[in-house]
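Asks: okay, structure incoming, though there's no sequence with it:
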């Protein structure tokens, strides 16, 4: 995918996600189902494992999950004793679900409604040491104004990070090379998180790309 001429999709609309998370709230309230973990729990665990091993991230580092959805990635981090966690999402229904799940699990995580593409200031204690994204950048790219919205996203993430801050970005819409190119003006690739690979037609590849991007000052 070249990243500039992507078809728009309902996955790029707030209406779709409001409807999705309203259904998941109903499911959680009726039988405790927390909903789908974007890219699967294994992907989330790989992110947590990488952060655990990165010496510049501590249990007290300020961490924001952009487009947190049901909050399960932050729940995994809270269980690993990370103390300063904020999840933001533009869907109030997502925040309601994430807060309910965290409360039931007795986890200390803050959740706030915030659209990163809006002119509103980030509701958390800026700047952050780490920003997490599992699928939000993908969804933004599928909006009706995807190319420009992706540029706004990159600028906003850059603005809320500390000078040595990192973005942990997981995507299924873009390759590692595409992500590195799209973020190159404001971020440099620090590392990657290997994902399971498959072979087809004599070629090997992965269904998702997961990069660690460090802020350029």
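Replies: Here it is on my side, so go on. Everything quoted here is computed from the prediction, not taken from an experiment. Numbers count the residues shown, from 1 in each chain.
Asks: can we go C-alpha only for contacts and neighbour counts from here?
Replies: Will do.
Asks: where do the helices sit along the protein?
Replies: For the chain, helices defined by DSSP state H occupy the ranges 14-31, 41-53, 72-79, 92-104, 136-141, 146-159, 176-182.
Asks: for residue 86, find the nearest of those.
Replies: Nearest to residue 86 among the helices of the chain is helix 72-79 (8.0 Å), distances taken as CA to CA.
Asks: could I get the helices of the chain as a markdown table with distance to residue 165?
Replies: Formatted as a markdown table, those follow (distance: least, CA to CA, whole Å):
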| stretch | distance to residue 165 |
| --- | --- |
| helix 14-31 | 28 |
| helix 41-53 | 13 |
| helix 72-79 | 18 |
| helix 92-104 | 25 |
| helix 136-141 | 18 |
| helix 146-159 | 8 |
| helix 176-182 | 16 |
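Asks: could you identify which of these is most buried?
Replies: helix 136-141 (a mean of 23; mean count of other CA atoms under 10 Å).
Asks: elements contacting it?
Replies: helix 146-159 (3 or more CA pairs under 8 Å, 6 or more residues apart in numbering; DSSP states H and E).
Asks: if we go to 10 Å?
Replies: strand 62-66, helix 146-159, strand 161-171 (3 or more CA pairs under 10 Å, 6 or more residues apart in numbering; DSSP states H and E).
Asks: re earlier: and of the helices of the chain, who's closest to residue 125?
Replies: Among these, the nearest to residue 125 by CA to CA is helix 146-159 (12.6 Å).
Asks: alright, now check it against this:
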């Protein structure tokens, strides 16, 4: 069974957050801020980082051959947090389609003495494969698919909801894990998008919940999938 056809129920209205120009502008500004006042920039979904890092350190063995890639790594905050918790930095790889995002992450890495270990590279994930490996043991996404899903399909020949899940499946090693964190999709919606014959639901990472109108929910959803 191939990746399921995107459902209208999981379609989001287009937004500038789905455009490369928006993120190029954001990271150009953040690179300048870092050079001027050493501000490392915004951390996307900051409330989720500690739980994601804890789950990875508890559940993903860091062997001499393990490999971790973050799609849309931005300023590198999640990968730096993993390295600081003891995950081998030389196993960590981040890609982003914004050149200034990669420049910012590399600049920050140098200040943390991680520039020769954590690797960052420009890669437009919908259009090309990351260089260096044909498969990965752990693929991370913290808000990137959310942004991709805001792309205006009238202005693009690419449909992220069709391309992205299939590509994640192809790039996962056998037994590999895909950990995605979203503020736009529920757990069930993420399952409907990413579960295939090869990729199954594995676990949900619980975040702080809230109650409103008699219903309980969470601002963020982190779901782990596993390739058989």
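Replies: Looks like it arrived, so ask away. Note that the coordinates shown come from a computational prediction; the quantities given were computed from them, not determined experimentally.
Asks: so which of the helices and strands packed on helix 136-141 of structure 1 gets nearest residue 51 of structure 1?
Replies: So among those, strand 161-171 is nearest, using CA to CA, at 9.1 Å.
Asks: that closest one: which residues count as buried?
Replies: 161-162, 165-171 (16 or more other CA atoms under 10 Å).
Asks: which part of structure 2 matches that strand?
Replies: Aligned using TM-score structural alignment, strand 161-171 of structure 1 spans residues 172-182 in structure 2.
Asks: once aligned to structure 1, how far is that stretch on average?
Replies: Its aligned residues in structure 1 lie a mean 0.5 Å from stretch 172-182 of structure 2 after superposition (mean CA distance after the TM-score superposition for structure 1).
Asks: for residue 114 of structure 2, the count of nearby residues, please.
Replies: Neighbour count of residue 114 of structure 2, defined by other CA atoms under 10 Å: 17.
Asks: so it sits against residue 93, correct?
Replies: No. Using CA atoms under 10 Å, residue 114 of structure 2 makes no contact with residue 93, being 11.7 Å away.
Asks: for residue 95 of structure 1, list the residues it contacts.
Replies: Listed by CA atoms under 10 Å, 6 or more residues apart in numbering, the contact set of residue 95 of structure 1 reads 21, 25, 67-71, 87-89, 101, 110-114.
Asks: list the contacts for whichever residue in structure 1 pairs up with residue 95 of structure 2?
Replies: Aligned counterpart of residue 95 of structure 2 in structure 1: residue 88 (TM-score structural alignment). For residue 88 of structure 1, the contact set (CA under 10 Å, 6+ apart) comprises 64-69, 71, 94-95, 98, 110-116, 122-124.
Asks: how much space separates residue 88 of structure 1 from residue 54 of structure 1?
Replies: Distance, residue 88 of structure 1 to residue 54 of structure 1, by CA to CA, to the nearest Å: 23 Å.
Asks: please apply the same query to residue 169 of structure 1.
Replies: Distance of residue 169 of structure 1 to residue 54 of structure 1, given as CA to CA: 15 Å.
Asks: same check on residue 210 of structure 1?
Replies: Distance from residue 210 of structure 1 to residue 54 of structure 1, counting by CA to CA: 15 Å.
Asks: repeat that for residue 192 of structure 1.
Replies: Distance of residue 192 of structure 1 to residue 54 of structure 1, given as CA to CA: 12 Å.
Asks: with residue 152 of structure 1 instead?
Replies: Distance, residue 152 of structure 1 to residue 54 of structure 1, by CA to CA: 28 Å.
Asks: follow-up on the earlier one: of residue 192 and residue 54 of structure 1, who's got more company?
Replies: Neighbour count, other CA under 10 Å: between residue 192 of structure 1 and residue 54, residue 192 has more, with 17 against 9.
Asks: now the residue most central in space within structure 2: closest residue in space that isn't a chain neighbour?
Replies: For structure 2, the residue nearest the mean C-alpha position is residue 141 (1.6 Å; CA atoms, centre = their mean). Once flanking residues are discounted, residue 141 of structure 2 sits nearest to residue 180: 4.6 Å by CA to CA, 6 or more residues apart in numbering.
Asks: which residues touch the one you found?
Replies: Taking CA under 10 Å, 6+ apart, we find residue 180 of structure 2 in contact with 52, 70-71, 139-146, 190, 204-205, 221-225.
Asks: same question, residue 20 of structure 2
Replies: Applying CA under 10 Å, 6+ apart, the residues contacting residue 20 of structure 2 are 26, 97-98, 124, 147-148, 151.
Asks: ok, how many other residues are close to the equivalent of residue 7 of structure 1 over in structure 2?
Replies: Residue 7 of structure 1 maps onto residue 13 in structure 2, with residues paired by TM-score structural alignment. Neighbourhood size, residue 13 of structure 2 [other CA under 10 Å]: 10.
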